[in-house]
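Q: 3D, please:
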Amino acid sequence: MDLDTVRTFVAAADAGQFQQAAAELAVTQQAVSKRIAALERGLGVRLFTRTPRGAELTIDGQAFLPHARELLRVAERAVASVRGGGRPLRVDVIASRIASSGLMRGFHRAHPEVDLDVVMLFDVGTAVDAVRSGAIDASFRAVAVPGRPLPEDIESVRVLDEPLELLVGPAHALAGAWSVTVAELAGHRIWMPGIVPGTEWAAYYGDLAAEFGLTIEATGPNFGSDALLDTIADTPALATFVGERTLPRLPPGDAPDAAGPAGHGLRRIPVTDPTPVYPHSLLWHRDNPHPALATLRAHLAAAPGGHGGAGTWVPGWVLPRRTH
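A: Next up, the predicted model:
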């Protein structure tokens, strides 16, 4: 149903004259008459009766009037939901326990006035398509993966380079180390279930393994982080990588930095020479009008980003990065 004809009908009903309705709508009286006639044809009824005093509603017109007003109210609410920040800012963070989720929690604490909707999409292709279609406003990802450059209408900025640390159980050969070089990890089994081919994290860890001769295994089902921590704690031959901001830390005591559930005896060990960093980037469509998107970008720009530099490593496909 054409909302202009409905709006014209309501204006004419309230004014009681087509001429006055035309003045209120800034159109000609002929245009009002044509719109009313079109609405009557579509409904198959007469809505007005012409009288010496102007135009009076018929019984059908009286019945239609409250519904017409509701149609206009619904239309106004629909427009308000997507205009001027009326809808929540939708941001993809991949998973709930990684650094990008922590960044969004920090944003929410700093800007509680922003209505926020956090989603978790699986891979970079799905996320980019959602950003381009407007289904989400922004996504935290590695900038790209090999052979899949970002579309020209997608902007990106690296907001956090998160150092990787080695997580081991109390009986692991490296459990007493205060730091470990990448070269010293060669020959150790690093277990990371959940790495899926074609994802940006699969590309990242594949390049890390190839660059430094590491053994990174993704065998077996992924039962989640709790099961992973249990296995690492109980298996002296296994280690895993975690982001510096991924797990809670426990007081280190007389051992390297402790992490994870109390009683597991897990140790997180800094990796050096070089330090692998995972590049968390924010992606958004250059024409996205949501006002809170600018607020999010400004917040991330002001937050400590730990950007990698000398002594750090990222895959070659991450650089150069396109920034806005």
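Q: okay, CA-based contacts and neighbour counts for the rest of this
A: OK.
Q: quick one, helices of the stretch 51-200 of the chain?
A: Residue ranges of the helices in the stretch 51-200 of the chain, as given by DSSP state H, counting those that start in this stretch, are 59-80, 99-110, 124-133, 200-212.
Q: List the buried residues in stretch 54-72.
A: By 16 or more other C-alpha atoms under 10 Å, the buried positions in stretch 54-72 come out as 55-57, 61, 64-65, 68, 71-72.
Q: Any idea which of the helices of the stretch 51-200 of the chain gets closest to residue 297?
A: helix 99-110 (9.9 Å; C-alpha to C-alpha).
Q: another one to check against the first:
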Amino acid sequence: MDLEAVRTFVAVADAERFQDAATDLSISQQAVSKRIAALEKTLGARLFTRTARGARLTLDGQAFLPHARTLLHTAERALASVSPGRRALRVDVVGRQLAPAGLLRDFHRAHPDFELDVVRLPHAGAAMEALLEGSVDAAFRCVPAPGHALPEGLEATPIFDEPLELLVGPAHRLAKARTLSPEDLAGHRIWMPSLVSGTEWSAYYASLAAAFELTIDSVGPNFGLEPLLDAVADSPEVATLVGEDTRFLWPDTHGLRRVPLRDPTPVYPHSLLQRTADPHPTLAALRGHLAGAVVDRPGTWVPDWARASEQPPARGDWMSA
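A: I've put the predicted structure just below:
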């Protein structure tokens, strides 16, 4: 169906005169008549009756009018969904249950009039590619990574360092500890099946394991969060690592315990990635909101390559993963 003909039909229905509709659309009255005639042929129905006072909708025209408005509204939304500056601010997060997604929920509560489109890309490399092509406006990621430069045209702003905690079941040997140091985890099995080779979070946890001689096990199928929590709850030996600001829900019967890590506190550094020149009008508001999330935490540990304030951002092997 010709949307211009539908738009012309709505204009005539609103103006009740072909000439007035032509003026509103900046076309000739003859063009209006041709579009209406073509639409009537497509529909197999007469839409207007011409009168001395102008144009009056027929019963078929009255029936078609609300659907015509819906068609135009849908077309407008479809265009807005892919037009930078018109579509919703599209932001990539690692996971919808993780802390960056919580920051976006806080932003939306503070600015309910701003539209957000939250997406999840497989790794930082994919996020950078999407940023460069303009299909994504911003991304929450851990950058840099060893030995590479951030692609030209992108910039990274440190947002917050999220402390890690040990998550254990009630029968685990460390379940009664009030706090633990990373060295205390040596010799214990830390199961993280979500670690995927070639991702920035896999690089982070590999550095953590090397720094403190930890056993971080990613072997086994990743069936998602709930099976992982079930396994930790039932085991006296298996534990996992979670972010302090990442909220999980589990049954009371699991008895899971989050144990803070201290001396030093390993933190996962979240940064906001964006194009150096991004036209989306909502991005400035998001950056202003996130400025309040930056917290200076003494006594923390991050990999040397992830110290965004000390080294230039890096690209990482995940760009080609």
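Q: What's the TM-score once they're superposed?
A: Once superposed, the chains reach a TM-score of 0.72 (TM-score structural alignment, normalised by the length of the second structure), with 257 aligned residues with a C-alpha RMSD of 3.0 Å.
Q: could you dump the helices of the stretch 51-200 of the first structure to JSON lines with distance to residue 50 of the first structure?
A: Shown next, in JSON lines, are these (distance: least, C-alpha to C-alpha, whole Å):
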{"stretch": "helix 59-80", "distance to residue 50 of the first structure": "13"}
{"stretch": "helix 99-110", "distance to residue 50 of the first structure": "59"}
{"stretch": "helix 124-133", "distance to residue 50 of the first structure": "49"}
{"stretch": "helix 200-212", "distance to residue 50 of the first structure": "69"}
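Q: With residue 307 of the first structure as the reference, name the closest of those helices.
A: Going by C-alpha to C-alpha, the one of the helices of the stretch 51-200 of the first structure nearest residue 307 of the first structure is helix 99-110, 13.6 Å.
Q: how big is the offset of that closest one relative to the second structure?
A: If you overlay the two and look at helix 99-110 of the first structure, the average distance to its match in the second structure is 0.7 Å (mean C-alpha distance after the TM-score superposition for the first structure).
Q: What segments of the second structure are strands?
A: 48-51, 54-57, 89-92, 116-119, 138-141, 154-168, 189-191, 215-217, 238-243, 257-260, 265-275, 300-301 (DSSP state E).
Q: residue range for the shortest one in the first structure?
A: Taken onto the first structure by TM-score structural alignment, strand 300-301 of the second structure occupies residues 312-313 there.
Q: what sits up against that stretch?
A: Residues outside stretch 312-313 of the first structure that contact it (C-alpha atoms under 8 Å, 6 or more residues apart in numbering): 272-277.
Q: Tell me the buried residues in stretch 199-210 of the second structure?
A: Neighbour count says stretch 199-210 of the second structure has 199-209 buried, by 16+ other C-alpha under 10 Å.
Q: Which pair of those spans the longest distance?
A: Top of the distance list for those (C-alpha to C-alpha): 199 and 209, 15.6 Å.
Q: and the spatially closest residue to residue 156 of the first structure that is not a sequence neighbour, what does it touch?
A: Leaving aside its chain neighbours, residue 156 of the first structure sits nearest to residue 283 (4.6 Å; criterion: C-alpha to C-alpha, 6 or more residues apart in numbering). With contact set as C-alpha under 8 Å, 6+ apart, residue 283 of the first structure has these partners: 128, 131, 138-141, 143, 154-157.
Q: What's the match for residue 283 of the first structure in the second structure?
A: Under TM-score structural alignment, residue 283 of the first structure pairs with residue 273 in the second structure.
Q: how near is that match to residue 32 of the second structure?
A: 48 Å (C-alpha to C-alpha, to the nearest Å).
Q: got it, and residue 155 of the second structure?
A: 50 Å.
Q: Relative to residue 287 of the first structure, which of the contacts of stretch 312-313 of the first structure is nearest.
A: residue 277 (30.2 Å).
Q: The closest one touches residue 315, doesn't it?
A: No: no contact is recorded between residue 277 of the first structure and residue 315 when judged using C-alpha atoms under 8 Å, the distance being 9.4 Å.
Q: out of those two, which sits in the busier spot?
A: The residue with more neighbours, out of residue 277 of the first structure and residue 315, is residue 277; 24 against 19, by other C-alpha atoms under 10 Å.
Q: so what's residue 15 of the first structure up against?
A: residue 21.
Q: Return the most buried member of the strands of the second structure.
A: strand 138-141 (a mean of 26; mean count of other C-alpha atoms under 10 Å).
Q: counting contacts, what elements does that strand pack onto?
A: The elements that strand 138-141 of the second structure packs onto, with contact taken as 3 or more C-alpha pairs under 8 Å, 6 or more residues apart in numbering; DSSP states H and E, are strand 89-92, helix 124-133, strand 265-275.
Q: Remind me what the shortest one packs against, helices and strands.
A: Contacts of strand 89-92 of the second structure with other secondary structure elements, assessed using 3+ C-alpha pairs under 8 Å, 6+ apart, are made with strand 116-119, strand 138-141.
Q: Near the nearest residue to residue 291 of the first structure once chain neighbours are set aside, how many other residues are there?
A: Once flanking residues are discounted, residue 291 of the first structure sits nearest to residue 85: 5.8 Å by C-alpha to C-alpha, 6+ apart. Number of residues near residue 85 of the first structure (other C-alpha under 10 Å) recorded here: 16.
Q: Distance-wise, check residue 85 of the first structure relative to residue 293 of the first structure.
A: Counting by C-alpha to C-alpha, the gap from residue 85 of the first structure to residue 293 of the first structure is 9 Å.
Q: Kindly report the same for residue 278 of the first structure.
A: 23 Å.
Q: go on, residue 181 of the first structure?
A: Remark: distance between residue 181 of the first structure and residue 293 of the first structure (C-alpha to C-alpha) = 39 Å.
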